[in-house]
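A.B. asks: this is a predicted model, with the sequence first.
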Amino acid sequence: MSLSFAPSEDGAIPLFVITEDGFEAWVSESDAAVQGWVRAQGFKGSLGQGLSIPGPDGAPQMALAGFGTARARARGRFHLAAAAGKLPAGTYRIAAGLPEDQRETEAFGWLLSQYRFDRYAKQSAADRLLVAPDGIDAARIETLANSEALTRDLINTPASDMGPADLEKAARALAAHYGAEINVITGDDLLEQNLPMIHTVGRAADQAPRLIDLRWGDAGPRLTLVGKGVCFDTGGLNLKPGASMGLMKKDMGGAAAVLGLARMIMGTGLPLRLRVLIPAVENAVSGNAFRPQDILTSRKGLTVEINNTDAEGRLVLADALALADEEAPDQIISMATLTGAARVAVGPDLAPYFSDEPDFVAALEEAAARHADPVWRMPFHAPYETMIEPGIADLDNAPKGGFAGCITAALFLRRFVTDSAYAHFDIYGWQPAEAPARAKGGVGQATRALYGALPALLDL
């Protein structure tokens, strides 16, 4: 589905955005019929309230959206989308009340409130279109919204239709649309081209493992995105219990996120040289699955002791990161649904990230606030390096003890980047319950924040 603003404001219903503090002033200036209707319906400008006001013929003559108080708004985001869900089908235009500095975010949220994953079953919903508010770049906002929709669609698709080959197909479609180059290394060719850990993790599955390599742009700073593409994770021989396996179609959420971010970059024509690397595998159980206590040799030459086959994401990312680092781009960013420890630390709504670069942190934090895309900085805590050093090999893929799991995973990945600025995002990629502009299911995290940070970060 395509998310877009109304093509015209002809016949659009005027929508007044009203705070609790401003309600009495607004209603007192209205005619008696409107006052009576609004008060009878209990509208007071509370956050997320939506009310349609009929005219003499019964058709809506205007609508109201409650914008609450500053304190209430601070506890959530996409408040206009919450109100939109309570309005009847129709086309709306903002008549008054929406602060200028919130127009882009609220318009973006309205677009995302129209998202439905309808590949397998029709999703009925009222069609509520919005005329793009004055002063926003409507085309850019539509690109961001549809890029987020791509990420959601990829995550929501079950592994039966989103295996490594299907993920490759999605990447090829994106590359073709924007004129990007794409190369894919598959199966035993991974061994021949020195990507052994990607091959090892994925070799037990029916669909061959692969590395997807997309390039776009011929001038500007170099940005490389690396996304974890584990299309389904059984845990391997360290088999997950059923309850833990239920959401593992989303274990390629990092790949979905970097493809969504790549679409934002290409769709808005940012002047940079983009590379996207996605190790696409299934972590399956078979006679040739890799085993606990195996020792693997990575592309970088570092050896890794396998103490849990369910810690496979860092293995495939490690080879891809080593490959990315060989070009020494200006910035490498990895995104992955990597650890349960990150969820325990910050919950599903925040995207924890790791960076030691002050300029990166400053640019990202500012953009995250501006785009209503929350992130939380976590530390590359050097004293924990010993926790990933087992002695029998250079690295341990699953340190014992259970402490600081997202930090030790990030430290593991950092060992494979030595010549480039590096940041890592340990995202969840899933909205566990319905929220304004966020349907239950797959969701993008930190991609809009990163998109907004790139101009400052890379001097674009």
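C.D. replies: Here it is on my side, so go on.
A.B. asks: for the rest of this, base every contact and every neighbour count on C-alpha atoms.
C.D. replies: Fine.
A.B. asks: give me the number of residues near the spatially closest residue to residue 338 that is not a sequence neighbour?
C.D. replies: Spatial nearest neighbour of residue 338, excluding adjacent residues (Cα to Cα, 6 or more residues apart in numbering): residue 426 at 5.6 Å. Here the count is done by other Cα atoms under 10 Å, and residue 426 has 28 residues near it.
A.B. asks: which residues touch residue 426?
C.D. replies: 335-339, 342, 351-353, 406 (Cα atoms under 8 Å, 6 or more residues apart in numbering).
A.B. asks: 7 Å instead?
C.D. replies: 335-339, 342, 351-353 (Cα atoms under 7 Å, 6 or more residues apart in numbering).
A.B. asks: in helices, which of those fall?
C.D. replies: residue 342 (DSSP state H).
A.B. asks: now do the SS call for residue 281.
C.D. replies: Put simply, residue 281 is strand when judged by DSSP: H, G, I helix; E, B strand; the rest coil.
A.B. asks: check which element follows the lengthiest helix in the chain along the chain.
C.D. replies: In terms of residue count, the longest helix belonging to the chain (DSSP H) is helix 138-156. Next along the chain after helix 138-156, taking DSSP states H and E as the criterion, comes helix 164-178.
A.B. asks: buried set for that following helix?
C.D. replies: For helix 164-178, the neighbour count (16 or more other Cα atoms under 10 Å) marks 164-168, 170-172, 174-175 as buried.
A.B. asks: what packs against the helix or strand just after that helix?
C.D. replies: Elements were assigned by DSSP H and E; along the chain past helix 164-178, the next helix or strand is strand 181-186. If contacts are counted by 3 or more Cα pairs under 7 Å, 6 or more residues apart in numbering; DSSP states H and E, strand 181-186 sits against helix 164-178, strand 210-216.
A.B. asks: okay, pairing it with this:
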Amino acid sequence: MKLPACYLAAADAGQTRPLHIVDRDGYAAWRTAQPARVVAWLDAHGFDAAPASSLVLPGDDGGPGAAVLGVGDRLDPCAYAHAPRALAAGDWSPAGDPAADTLRALQLGWGLGSYTFDRYRTPKPPRARLVLSEADPETVDLLAATARVRDLVNTPTQDMGPEQLEDVAGDIARAHGAEFVAITGGVLLERNFPAIHAVGRASHRAPRLLVLRWGDAAHPHVAIVGKGVCFDTGGLDLKPADGMRNMKKDMGGAAHAIALAELVMARKLPLRITLLVPAVENAIGPEAFRPGEVISTRTGVSVEIDNTDAEGRVILGDALAYAAEHTPDFILDFATLTGAARIALGPDLPALFSNDDALAQAWLDAGMEVRDPLWRMPLWRPYLRYLTSKVADLANAGSKMAGSVTAALYLERFVPEGLPWAHLDTYAWNDTDRPGRPAGGEALGLRAAYAMLKARAGR
């Protein structure tokens, strides 16, 4: 197993410095056990083991000799994520004998805090490395999956259009022996994916549906769907400049879906997966779909386009219908779908919608367990009245009321009754830098989804 650059195997380490991990409850006892000179240093700096605090302790030679990290929740990876940038350059080894779950959280948090997106600038070596006596392989894969989401979302649109997203998914499929096909351009119409084609037809970059299949037919089957709008101008209902600035992130749902499928395959979970990513660019041109047009969908439901900036749900409708045709045990979809979800819950809490209480609760519980929280929102079906059309079966928008709810209700129309389905409306972005949460692309709800799938596979 190849370790990321922020880690170092103990067998390869030379001189290391001890890293003490303390919380406020245990700080007094730890402080009492330290030499008098260390106690004096701690007191002189007012160190009290507050969460996200750190202090380098002097060595006998006057240089850094050790360090102490103040943490809060020991099972939260982000409790440790300040360490890589707060500590002096060098190799750091956990002191004492931390519990296994603490070590896993430290390992993941260190990796999350070390992440940088350096594709377009000169990379810098990690300042501080964590020495691991035995790296946890699952944690390494979880870090890789998070980095996959961040990298895909952070990559500018000129290098992450529908064709590049296809390349990424195809490479992952080949690496894990999965079946892979892309249904592209006019073939979408031949294969009855008219809504995906309608949204993407104006771009010089052909729309497509990416399809990956993996696993044993005897195993539980999950369909994973991700919104892949690689750039969203808003279409003819053009976004204002500030709303368009970060629309390279509108394929964040696809990034989550791809990373989750890759993680399931890397960990060889006893599951069968079908990954579906409708990948388009919502562009402006002579072929752009227009407000007031009525478009066809895979299920035969006609949709009046009320707003061309509500395009994500349109492409997901075809993908969800196709997912259902595979008769999975349940469907998960990820989408950067609505600003309304961010207004309701802010940037850190993805909005979860589901037609199945057990599935929703399993995802919520997994999120709490792995400190990757999400929040359930209601599928309040009386609000379907906001999607009423006078000329078609359904409108794709129509009201500013309950925007994330009506978007989820639109998607539910394309999921057959009785088929468990959960939809995550995720921001996939950090607006500011915080320890373990660098500004830019972010995985939100991904680790929770994996933990849920792992538990279900185990049953």
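C.D. replies: Received it, and whenever you're ready, just let me know what you need. Note that the structure is predicted; figures quoted are calculated from it, not measured.
A.B. asks: what span of the second structure is the longest helix of the first structure aligned with?
C.D. replies: Mapping helix 138-156 of the first structure onto the second structure (TM-score structural alignment) gives residues 136-154.
A.B. asks: what about that stretch, distance to the chain center?
C.D. replies: Relative to the centre of its chain, stretch 136-154 of the second structure is centred 9 Å away, using Cα atoms, centre = their mean, to the nearest Å.
A.B. asks: give me the neighbour count for residue 351 of the second structure.
C.D. replies: 27.
A.B. asks: superposed on the second structure, where does the helix or strand harbouring residue 361 of the first structure end up, distance-wise?
C.D. replies: Following DSSP H and E, one finds residue 361 of the first structure within helix 358-370. On superposition with the second structure, the mean distance recorded for helix 358-370 of the first structure (mean Cα distance after the TM-score superposition for the first structure) is 1.7 Å.
A.B. asks: which elements pack onto the very next helix or strand once past that helix?
C.D. replies: Remark: after helix 358-370 of the first structure, the chain's next helix or strand is strand 375-378, criterion DSSP H and E. The helices and strands touching strand 375-378 of the first structure, judged by 3+ Cα pairs under 7 Å, 6+ apart, are strand 351-355.
A.B. asks: give the buried residues for the longest helix of the first structure.
C.D. replies: Neighbour-count burial for helix 138-156 of the first structure flags 138, 141-156 (criterion: 16+ other Cα under 10 Å).
A.B. asks: how about stretch 409-422 of the second structure?
C.D. replies: Buried, per 16+ other Cα under 10 Å, within stretch 409-422 of the second structure: 409-415, 420-422.
A.B. asks: who's in contact with that stretch?
C.D. replies: Contacts of stretch 409-422 of the second structure with the rest of the structure, by Cα under 7 Å, 6+ apart, involve 313, 317, 320-321, 324, 330-333, 352-356, 360, 379, 381, 384.
A.B. asks: give me that answer again for 6 Å
C.D. replies: Residues from elsewhere that reach stretch 409-422 of the second structure (Cα atoms under 6 Å, 6 or more residues apart in numbering): 317, 321, 330-332, 353-356.
A.B. asks: may I ask which two of those are separated the most?
C.D. replies: Farthest pair in the contacts of stretch 409-422 of the second structure (Cα to Cα) is 317 and 356. Separation: 18.5 Å.
A.B. asks: which one's more surrounded, the two?
C.D. replies: residue 317 (25 against 14).
A.B. asks: can you give me the end-to-end span of stretch 432-444 of the second structure?
C.D. replies: The separation between the terminal residues of stretch 432-444 of the second structure, taken as Cα to Cα, to the nearest Å, is 15 Å.
A.B. asks: equivalent analysis for stretch 430-442 of the first structure, please.
C.D. replies: Stretch 430-442 of the first structure has an end-to-end distance of 4 Å (criterion: Cα to Cα).
A.B. asks: residue range for that stretch in the second structure?
C.D. replies: The counterpart of stretch 430-442 of the first structure in the second structure, counting by TM-score structural alignment, spans residues 429-441.
A.B. asks: so how far is the matching stretch off the chain centroid?
C.D. replies: Counting by Cα atoms, centre = their mean, stretch 429-441 of the second structure comes out at 13 Å from the chain centroid.
A.B. asks: please apply the same query to stretch 117-132 of the second structure.
C.D. replies: That offset, for stretch 117-132 of the second structure, works out to 21 Å (Cα atoms, centre = their mean).
A.B. asks: still on that earlier bit, would you reformat the buried residues of helix 164-178 of the first structure as CSV and include distance to residue 46 of the first structure?
C.D. replies: CSV is the format used below for the buried residues of helix 164-178 of the first structure (distance: Cα to Cα, whole Å):
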residue, distance to residue 46 of the first structure
164, 47
165, 48
166, 45
167, 43
168, 46
170, 42
171, 43
172, 46
174, 42
175, 45
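A.B. asks: wait, which of the residues you listed is closest to residue 19 of the first structure?
C.D. replies: If you rank those by distance to residue 19 of the first structure using Cα to Cα, residue 174 comes first, at 41.7 Å.
A.B. asks: and the closest one, what's its match in the second structure?
C.D. replies: Counting by TM-score structural alignment, residue 174 of the first structure lines up with residue 172 in the second structure.
A.B. asks: and its match, how far is that from residue 3 of the second structure?
C.D. replies: Taking Cα to Cα, one finds residue 172 of the second structure at 19 Å from residue 3 of the second structure.
A.B. asks: check residue 363 of the second structure too.
C.D. replies: Distance from residue 363 of the second structure to residue 3 of the second structure, by Cα to Cα: 29 Å.
A.B. asks: okay, those two: which has more neighbours?
C.D. replies: Higher neighbour count among residue 363 of the second structure and residue 3: residue 363, with 25 against 12, using other Cα under 10 Å.
A.B. asks: now the nearest residue to the more buried one once chain neighbours are set aside: which helix or strand?
C.D. replies: Closest residue in space to residue 363 of the second structure, ignoring its immediate chain neighbours: residue 452 at 5.7 Å, by Cα to Cα, 6+ apart. Per DSSP H and E: residue 452 of the second structure is located in helix 446-458.
A.B. asks: what's in contact with that helix?
C.D. replies: Here helix 446-458 of the second structure has contacts from 270, 363, 366-367, 372, using Cα under 6 Å, 6+ apart.
A.B. asks: nearest to residue 346 of the second structure, of those residues?
C.D. replies: For the contacts of helix 446-458 of the second structure, the closest approach to residue 346 of the second structure (Cα to Cα) belongs to residue 372, at 14.6 Å.
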